[in-house]
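Q: Okay, here's the prediction I keep looking at, along with the sequence it came from:
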Amino acid sequence: MKFVSSQIAFFFQKRDTKTNFRSLAKFLIALILLVTVYSLLFHLIMLMEGRDYTYVTGFYWTLTVMSTLGLGDITFETDLGRLFSIVVLMSGIVFLLVLLPFTFIQFFYAPWLEAQKLSKTPRELPAAVKDHVIIVGYDKVMDTLIEKLISYNTPYYLLISDQARALELHDLGFKVVLGDYDDPQTYRRINGNKALLLVAAQNDMVNTNITFTFKEVAENVPVVAMVKSEDSIDILKLAGCDNVIYLPSMLGQSLARRTMGESARVHVLGRIDELIIGEAPVLDTPLVGKTLASSRMREIVGVNVIGFWERGKFQPPHPDTVINEHTILVMAGTIEQLRNYNEYFGIFHAVEGGVMIIGGGRVGRACAKALEVRQMDYVIVEKNPAYIKNPDKYVLGNAADYHVLKKAGIDKVHTVIITSNEDEMNIYLTLYFRKLRPDLKITSRSTLERNVSTLHRAGADFVMSYASMGANAIFNVLENNDVLMLAEGLNVFRYETPRKIVGKNLIETAIRKKTGCSVIGIQKDDKIEINPQPEKPFEENTVMILIGTLDSERKFISYMSGK
C-alpha cells in the first residue's frame, strides 16, 4: 500500500500531469458528444422508418457499431440508415480503436509507468536518515565497498544522475537516489550535511565538480575521490576533497611489497601504529623441517607467527605445522622483535636474481618505482613503445612470446609481477609462467574479484585485487582506521572490544576456532600490547587488532554482534 501511495504521489507531482489529464478529458468529452449525437440520429432515422426505440437502445446500438461488435439485433431497412451505419462504424474504428488507446497510453498509462520508475529511484531521502555514506557513481570498487559497508551495518545510498542506470541498479538490489551531481539541492535532498562520508567515483573533472558542489552544502563532511590521473590530485584538494585515492600507485606499491629480497630477512608489509606486519621466506634457513612449536621463535626472538603462505594460500598457525622450504612466514611484532629475527635468520641466502614486471602502464611503473626504493633489480616487459621510458629497464615485446621473455631474463629472475588490467591475459600468462618455471614466484593483479580464485588455480602465489584495495582505502577513511590488506582476501583490521567478552580471555572466547581470525594485538589508549597472552582477560575500552580472511572477518563481526 505504501508503494502504491508513493507511485500516486510521484504521478501527481509531475509538472505535465495536469496537462495530460486536461488533454485526456477533452478527448473523452468529444467522444461522449459524438456518441450522443449518433444516438439522437439513430432515433430520427428509426422514426423515419416507422420504428421507435428508447434512448438507452440508441446508446446501445451506437456503442456496439462503433466498437465493431455489430451484434445484428437492430438494423436499418433503408439506404439512408445503412449509410449512417457505415459512418458510425468508420468513426468508431478511428475514435475507439485508434485514438482512444493512443490517447490513454500517451496521457495516462505512460506517465503512470514513469511515476512507477520514479518511485523506485526517489530524488530525496526522509529527514530522519543520517550517518550514511553517499556514493556518487558505481563501479567494481564501489561494489566491493558496498559489501563491506553492509557487513559493518553502515547505511549507504548510490547517487546516480541517469534514470535508466538508477533503475538498473535498483533492480539489482542497491539503494539508489536520483539526482544531478552539480546541483546543491541534490545533496540537500539526500541529507548531505548528516552524512558520514561522500565518495566521488566519476572521472576526475566530474569528481572536482561534485566535491566543490557538495562542500557548499556540507562543509564538515569528509569527501573521498578516486582519481585516474596523478595530475588531478592537487586540483581535487583545491576543490575541497579531504582524501584523494590514486589506486594505480597504491596497487603497484602493494604488488612490489609482495616481492622478497635476496635474503631471508623480514620484509615489512605494513604497520598499525607500533605493530609491524612482515613476512620472510625460510628457504635455506634452519627453520626448514621444524614444526612451529619446535622452532621456538616466540621465545628466541619475540615475534609471533600469525600465519603461513603455502603457494599463495594462507594457513593459520598451529603448533604442529611443519615448516617446509616453500613456506613464507607471516609474523607480527615490534621493530626490535623483527630485528632480532633478522639477526638470527636473515643472514641465510634465500633467492638470487631480479624481478620481471609484465606491463609498463601506471601500475607497472608504480611497482618499478617501489622496487627502486628497495634497491631491487627489475626489468619491465611492455609491448607498447609509447610506454617505454628507460630502454635499459624495458624490453619491447609481447610477454607471451618466449623469445621476448628470454631476452628479458626469464631464466634468471626469481619473481614475476603481472600488472595487466585484463584478467584473461593475466590468467593466461600465469599458466604460461608456471609451466616455464615451476619454482617461480608469481604475483598478479586482478581487476575483478571473481577472477581471484581462478588466478590462484592458474598458479599465482599472490593476487592483489584492484577493487578490494580501493574499497579498503575508502573504508579506512570512513572508520578513521587502518585496515591493512596483506593480500587479496586477507586483512589486518581493528574492532572495538564488545562487552560480551570483557573479562574473558582468548581461550574462553575461542575467537580463532569460531571465526578463523587471530588476535595479534590489543590497543588501550595510545599503547598496543602486541601478541597478547592467551590467559589475559579482555578489558573495557580496548580495541582488538586481528588478522583474517574476508570470510573470517564476516564471521567475526557476526559472532561479536550476536547475529
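A: Alright, I've got the coordinates. Here the structure is a predicted model, which is why all the values come from computation and not from measurement.

Q: For the rest of this, base every contact and every neighbour count on C-alpha atoms.
A: Will do.

Q: Can you classify residue 356 as helix, strand or coil?
A: Classification of residue 356 using DSSP: H, G, I helix; E, B strand; the rest coil returns strand.

Q: Ignoring the adjacent residues along the chain, who's closest to residue 130?
A: Ranked by C-alpha to C-alpha, 6 or more residues apart in numbering and with sequence neighbours excluded, the top spatial neighbour of residue 130 is residue 194, at 5.0 Å.

Q: list the contacts for the one you found?
A: 129, 130, 131, 132, 221 (C-alpha atoms under 8 Å, 6 or more residues apart in numbering).

Q: which residues sit in contact with residue 247?
A: 226, 227, 466, 469, 470.

Q: I'd like to know how far it sits from residue 273.
A: Noted for residue 247: a distance of 23 Å to residue 273, by C-alpha to C-alpha, to the nearest Å.

Q: Which positions in the longest helix seen in the chain come out as buried?
A: Longest helix in the chain, counting residues (DSSP state H): helix 17-48. The neighbour-count criterion (16 or more other C-alpha atoms under 10 Å) identifies 17, 20, 23-24, 27-28, 31, 34-36, 38-39, 41-43, 45-46 as the buried residues of helix 17-48.

Q: ok, structure two:
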Amino acid sequence: MSLWRSRRVGSYLALVAGTTVAATLLYNYGMATWENDPQPLYRSLEVVFQTFTTTGYGEDAPWSTPQMNFLMIGLQLTGIGLILTGVDIFAVPWLRSALATTAPTTASDLEDHVIVCEYSPRGEAFIEELESRGQDYVVVESDEETALELHETDRRVIHGDSESTDVLEEAGIERARAVVADAADDTNASIVLSAREANAEVRIVTLVEDQRLGEYHRIAGADKVLSPRQLLGESFAHRVPTAVTTAVDEGIEIGNDLELVELSIAEGSDLCGRTADAVGLRDRFGVDGIGAWFNGDFESPIPPDRDLETGTRLLVAGEPDRIDELRAEAASTVHPFAAQSVVIAGYGEAGAAAGNALAATNTRVTVLDSDDKDGVDIVGDARDPETIAEAGIDDASAVIVTLDDDTSAIFTTLVVRDLNPSVDIVVRANDTENVQKLYRAGADYVQSLATVSGRMLASTVLEDEEVLAVDRQIDVVRLPAGELAGQTIVGADVRSRTGCTVLAIVRDDETITEFDPSEFVFEAGDEVVIAGTDESVRSFETLFLD
C-alpha cells in the first residue's frame, strides 16, 4: 500500500472514531436532557452504531422532542456520508485493482523468437520490421506503465527487469533465436551477462551510444555491437560539400554494372525547373528514375509533370558511367574548391563522428555544444540566435544538427534557417515521427536514428535479410523472393501493390540487373534486391514473405 493510501485510510479511521465518540456523547446528553430518559453510555453507543450502519434505532424510537429528531436526522446523514467515504477508500481501489489490465510476466508459448530488452524508439522500428516478417518477438520492459501501454496496443511484452536471469527465462530465452539489448550502455552490459548465463548459445546483439564502451559489451559476451550514432555521424559528414569532395551520393553498388544513387538538383543546373518528363531520365541518360523527394516527401514513381526544383533529390539506378553523366547535368550541390565552413551543433557520439570525418579535409569546423568539453569551440544553447551567430552561421556552408532532443533540433533548425537562408542544414531526428517536422522547419536532409538502428538490427538478426543502405533515406534490401516464385514483376504488380522497385534478382549467386519485368519469371530460391521507403519494404515483406 502506498504512503498516500496509508495516510488516507488512517485519516478515515480517525474520522470514524472521532465522529462516533462525539455522536455517542451528544446522543447520551440528548436522551437525558431533552427526552428525560438517562441511560448508560454503552447503550447510547449501540444506538449510534445502529444509526450509522442503518440497521435500526432499537427501543429508543420514536423520540418526542424536536431536538432529538433533528439530532437523529443529522446522525443518519453522517452515517451515510461515512459509508460512502468508506466505499471510495476501500471498495473502489479494490475493484480497480481486480479489474485492471496488467502486462504479462511470462511468454511461455514462444519459440525461435527474438527478445528485445527494453523498449525505445530505436527498437520500435525493429519491432515493426519483425512484425512485417511474421517473426515472433517479445519485449522485456522494466517500466510497468510502458509495458502496459505496449500490451494495450497489442505488442508482445512482458513486465520485468531485463537484467534478471529469472525474467529472461520467463521470456523464453532458452528457446530464443536472439536477444537484443537496447537500454543504457551500462545496463546493456548487465543484460548481456544475464542473457549469457541463462543461455550460453543464444545470439546477443547490443546497441551502444558511446562507441568506446562497445568493447565491454563484447567482453561481457555480446556477439555483435552496433553503433548507429557513429554511422549516422559519418554519413552526415559525407553529405556536406568540402574542398575535396562534393555532396553527391557515392552510390550503392547492386551488381557489377548497376548503382543506386541519390543526387540533388542544384540551382542553375540544366535540370532545374524542368519536369521529370522533359528531363528524360531513361531516354536521355539511360537511367531509371526510382523516385524523388519533394520537400521531404518521397514519391515513387516520379510524377512526369512534376517540376524538379532546386533541392529536389532524385533516386536513380543505372550504369556508373550513365550516372556520372546525369550528375554532371544536375550539378548536384557541387561547390567551389575553396575551404568550406561547417557548424556542428551537438557534440555527442554522432557529432564527434561527423567532426572526425570532416577533419580529413581542410574544412573549417566549429563545434557548438551546451557542455564545455574537449573538441567544443562554442559553449552555449544551439537554440539561441546569438550563440548560433557566434559560431559563424553567416559564413557557414552547412550546419550539422545532432542534438539529443528533437524539439531542440526543430527549434535550432528554425533559428539557423532564419539567420542563413542559403545554408545546407543536415539534421538527425531521434524519432521517426519528427522527420517531417524538421523538413517543415527548414532542414535540407534529415535521417532518423530510429530508422538507422532498426535497419542495422534487422540486417544483423534476420539471417535472410541484408540491408544494403542502412544510413540512407531509402531502404535498399536483399530478401528472398518468397511467393513471387512462378510470377513476373508485372504479373505480381509489385510496384503498385507495395511501392517498391525491384532493382536486381540474385539467382545461384549471380546478380541479374538486366531483365524484362514482364517476361522474367522468378524461381524458388531466388532473392530480390528492392528499393523503397521503410513502409513499402514492410508491405513487400507482408505480401510476399509471410
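A: In hand now; what should we look at? These numbers come from a predicted model, not from an experiment.

Q: Check the burial of residue 252 of the second structure by counting its neighbours.
A: Applying other C-alpha atoms under 10 Å, we find 16 residues neighbouring residue 252 of the second structure.

Q: same deal with residue 299 of the second structure?
A: 17.

Q: Please apply the same query to residue 32 of the second structure.
A: So residue 32 of the second structure, with other C-alpha under 10 Å, has 12 neighbours.

Q: likewise residue 319 of the first structure?
A: 11.

Q: and what of the one 4 residues further on?
A: By the criterion of other C-alpha under 10 Å, residue 323 of the first structure has 20 neighbours.

Q: Now do it against residue 371 of the first structure, distance only.
A: 28 Å.

Q: same thing with residue 297 of the first structure?
A: For residue 297 of the first structure relative to residue 371 of the first structure (C-alpha to C-alpha), the value is 29 Å.

Q: picking that back up, mind checking what the residue nearest to residue 130 of the first structure lines up with in the second structure?
A: Alignment note (TM-score structural alignment): residue 194 of the first structure maps to residue 175 of the second structure.

Q: Spatially nearest residue to the equivalent of residue 139 of the first structure over in the second structure, not counting backbone neighbours?
A: Under the alignment (TM-score structural alignment), residue 139 of the first structure pairs with residue 120 of the second structure. With C-alpha to C-alpha, 6+ apart as the criterion, residue 120 of the second structure has its nearest non-adjacent residue at 7.2 Å, and that residue is residue 182.

Q: just the strands in the stretch 451-563 of the first structure please.
A: 462-465, 484-487, 490-496, 518-524, 527-530, 542-549 (DSSP state E, counting those that start in this stretch).

Q: mean deviation (superposed) between the first one and the second structure, please.
A: Okay, so that is strand 462-465 of the first structure. Aligned to the second structure and superposed, strand 462-465 of the first structure gives a mean residue distance of 1.5 Å (mean C-alpha distance after the TM-score superposition for the first structure).

Q: In the second structure, what range does that strand match?
A: So strand 462-465 of the first structure sits over residues 445-448 in the second structure, by TM-score structural alignment.

Q: which residue numbers in the second structure go with the longest helix of the first structure?
A: Going by TM-score structural alignment, helix 17-48 of the first structure sits over no part of the second structure.

Q: quick one: contacts of stretch 41-57 of the second structure?
A: The contact list for stretch 41-57 of the second structure (C-alpha under 8 Å, 6+ apart) reads 20-21, 23-25, 27-28, 58, 72, 75-76, 78-80, 82-83.

Q: For residue 280 of the second structure, grab the count of nearby residues.
A: Neighbour tally, residue 280 of the second structure, other C-alpha under 10 Å: 15.

Q: Surely residue 335 of the second structure forms part of a strand?
A: No: counting by three-state DSSP, one finds residue 335 of the second structure to be coil, located in no strand.

Q: hmm, back to that, filter the contacts of residue 194 of the first structure down to the buried ones, ChimeraX style.
A: In ChimeraX, a selection of the buried entries from these looks like this (16+ other C-alpha under 10 Å):
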select :130,131,132,221
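
Q: Which of the contacts of residue 194 of the first structure are retained in the second structure?
A: Contacts conserved in the second structure for these, using both residues aligned by TM-score structural alignment, their matches' C-alpha atoms under 8 Å: 129, 130, 131, 132.

Q: From residue 25 of the first structure, how far off is the first one?
A: With the distance defined as C-alpha to C-alpha, residue 129 of the first structure ends up 41 Å from residue 25 of the first structure.

Q: The closest residue to residue 122 of the first structure other than its chain neighbours: how many residues sit nearby?
A: In space, residue 122 of the first structure comes closest to residue 177 once its chain neighbours are excluded; the distance is 5.2 Å by C-alpha to C-alpha, 6+ apart. By the measure other C-alpha under 10 Å, the count of residues near residue 177 of the first structure is 26.

Q: and residue 177 of the first structure, what pairs with it in the second structure?
A: Residue 177 of the first structure maps onto residue 158 in the second structure, by TM-score structural alignment.

Q: where's its match relative to residue 103 of the second structure, distance?
A: Counting by C-alpha to C-alpha, the gap between residue 158 of the second structure and residue 103 of the second structure amounts to 6 Å.

Q: swap in residue 110 of the second structure?
A: According to C-alpha to C-alpha, residue 110 of the second structure and residue 103 of the second structure sit 16 Å apart.

Q: can you check residue 221 of the second structure too?
A: 30 Å.

Q: and the end-to-end length of stretch 97-107 of the second structure?
A: 23 Å.

Q: The second structure: which residue goes with residue 225 of the first structure?
A: By TM-score structural alignment, residue 225 of the first structure lines up with residue 206.

Q: and that match, what is it in contact with?
A: 180, 181, 182, 188, 217, 222, 224, 225, 226.

Q: what does residue 125 of the first structure give?
A: Listed by C-alpha under 8 Å, 6+ apart, the contact set of residue 125 of the first structure reads 177, 189, 190, 191.

Q: isn't the last one right up against residue 130?
A: Yes: between residue 191 of the first structure and residue 130 a contact is recorded at 7.0 Å, counting by C-alpha atoms under 8 Å.
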